[in-house]
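>>> Structural data only, the sequence is not supplied:
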């Protein structure tokens, strides 16, 4: 993905000004920004970012990206907490739906969706994905 391309997270910003810096290791300023960067990581197959952004207490062993899945789009429904300032709290919840294509096990490709309320925590100034509620 080139930097001028639209970010796959659906923000409307170019990839280079949106999720790319977070995938490259910069801290996400908000919990929602981290969630969007994780979606973008699934789109581009960035296992390292998914690993780094997952709280070690709840992180399963990889792999996290599956070759047979193609992530299509993301809709954020609601974000509670998770701002850029310490006063915004240390926990956040982001409610979203992600659409994707995957194989059905019988040689066909089907469209499906993942609707999740994700919980994030801030540790040492960095947002981390904790779990799904």
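Sure thing, it's come through. Bear in mind the structure is a predicted one, so any value in this text is a computation, not a measurement.
>>> hey, let's count contacts and neighbours off CA atoms from now on
Noted.
>>> nearest residue to the most centrally placed residue in the chain other than its sequence neighbours?
If you average the C-alpha coordinates of the chain and look for the closest C-alpha using Cα atoms, centre = their mean, you land on residue 38, 2.2 Å from that point. Setting aside the residues directly before and after it, residue 38 is nearest to residue 50 in space (Cα to Cα, 6 or more residues apart in numbering), at 6.1 Å.
>>> these two touch, right, that neighbour and residue 63?
No. Taking contacts as Cα atoms under 8 Å, residue 50 lies outside contact range of residue 63: 9.6 Å.
>>> Looking at those two now, which is surrounded by more residues?
With neighbours defined as other Cα atoms under 10 Å, residue 50 and residue 63 compare such that residue 50 has more, 24 against 10.
>>> where does that one land in three-state SS?
Per DSSP: H, G, I helix; E, B strand; the rest coil, the local secondary structure of residue 50 is helix.
>>> Run through the residues that contact it.
38, 41, 42, 64 (Cα atoms under 8 Å, 6 or more residues apart in numbering).
>>> Can you name the two of the residues you listed that sit furthest apart?
Greatest spacing in those, by Cα to Cα: 38 and 64 (10.8 Å).
>>> Determine the longest strand present in this protein.
strand 109-123 (DSSP state E).
>>> Return the set of buried residues in the helix or strand following that one.
In the C-terminal direction, the helix or strand that comes right after strand 109-123 (DSSP states H and E) is strand 126-132. Burial within strand 126-132, assessed by neighbour count using 16 or more other Cα atoms under 10 Å, is assigned to 126, 127, 128, 129, 130, 131.
>>> try it against this one:
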């Protein structure tokens, strides 16, 4: 788990508790699809499976989620965003997430769909095939 002094894993310059940590703890909810995407990346980085499941659309959410303890999510690049603003109900975010697994480094690229469910942004799923590098 990041310490309060360290920048958030999502890549924004704020400290984790002031950035994605507030969404993970339930103190706030992501106001845009992009911020939800960033908070989900941070949840992968810190191993917060409860938040990942909570922020997944009920129609596509898996019953459980097991993260690989050897995989470390290190950096996120937001490539494009379409809609997904504070007053919208749908949007998409294309991103590239970089990881390390032992001595191997790689990335995952996905164009993801987001929508609002009960007023909160949630991850629906990929719009195109997921590309692992």
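Alright, I've got the coordinates. Everything quoted here is computed from the prediction, not taken from an experiment.
>>> Just give the TM-score of the two.
For this chain pair, the superposition-based TM-score is 0.89 by TM-score structural alignment, normalised by the length of the first structure; 125 aligned residues with a Cα RMSD of 1.2 Å.
>>> thinking again about what came up before, quick one: work out the angle between the longest strand of the first structure and strand 126-132.
Here strand 109-123 of the first structure runs at an angle of 130 degrees relative to strand 126-132 (axes from the mean of the first three to the mean of the last three Cα atoms, to 10 degrees).
>>> For strand 109-123 of the first structure, name the packing helices and strands.
Helices and strands touching strand 109-123 of the first structure, as assessed by 3 or more Cα pairs under 8 Å, 6 or more residues apart in numbering; DSSP states H and E, comprise strand 91-103, strand 126-132.
>>> how about the ones you listed in JSON lines, adding distance to residue 72 of the first structure?
Formatted as JSON lines, the entries for these read as follows, by distance: least, Cα to Cα, whole Å:
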{"stretch": "strand 91-103", "distance to residue 72 of the first structure": "5"}
{"stretch": "strand 126-132", "distance to residue 72 of the first structure": "20"}
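>>> Tell me which of those strands sits nearest to residue 17 of the first structure.
With respect to residue 17 of the first structure, and counting by Cα to Cα, the nearest of those is strand 126-132 at 18.6 Å.
>>> which helix is the longest one in the first structure?
Secondary structure assigned by DSSP state H gives helix 31-44 as the longest helix of the first structure.
>>> tally of neighbours for the counterpart of residue 19 of the first structure in the second structure?
Superposed on the second structure with TM-score structural alignment, residue 19 of the first structure falls opposite residue 20. Residue 20 of the second structure is flanked by 26 other residues according to other Cα under 10 Å.
>>> how about the residue nearest to residue 20 of the second structure when sequence neighbours are not counted, what does it touch?
Of all residues not flanking residue 20 of the second structure in the chain, residue 39 sits nearest, at 5.0 Å (Cα to Cα, 6+ apart). Taking Cα under 8 Å, 6+ apart, we find residue 39 of the second structure in contact with 10, 20, 21, 23, 24, 30.
>>> Give me the buried stretch members for the host helix or strand of the third one, please.
Secondary structure from DSSP H and E places residue 21 of the second structure in helix 20-24. Taking 16+ other Cα under 10 Å as the basis for neighbour counts, the residues of helix 20-24 of the second structure that come out buried are 20, 21, 23, 24.
>>> one step back: mind putting the buried residues of strand 126-132 of the first structure in CSV, distance to residue 83 of the first structure included?
Output for these, formatted as CSV (distance: Cα to Cα, whole Å):
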residue, distance to residue 83 of the first structure
126, 11
127, 10
128, 13
129, 14
130, 16
131, 18
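>>> Out of the residues you listed, which is nearest to residue 89 of the first structure?
residue 127 (10.9 Å).
>>> Of the contacts of residue 50 of the first structure, which ones are shared with the second structure?
Counting by both residues aligned by TM-score structural alignment, their matches' Cα atoms under 8 Å, the members of the contacts of residue 50 of the first structure that carry over to the second structure are 38, 41, 42.
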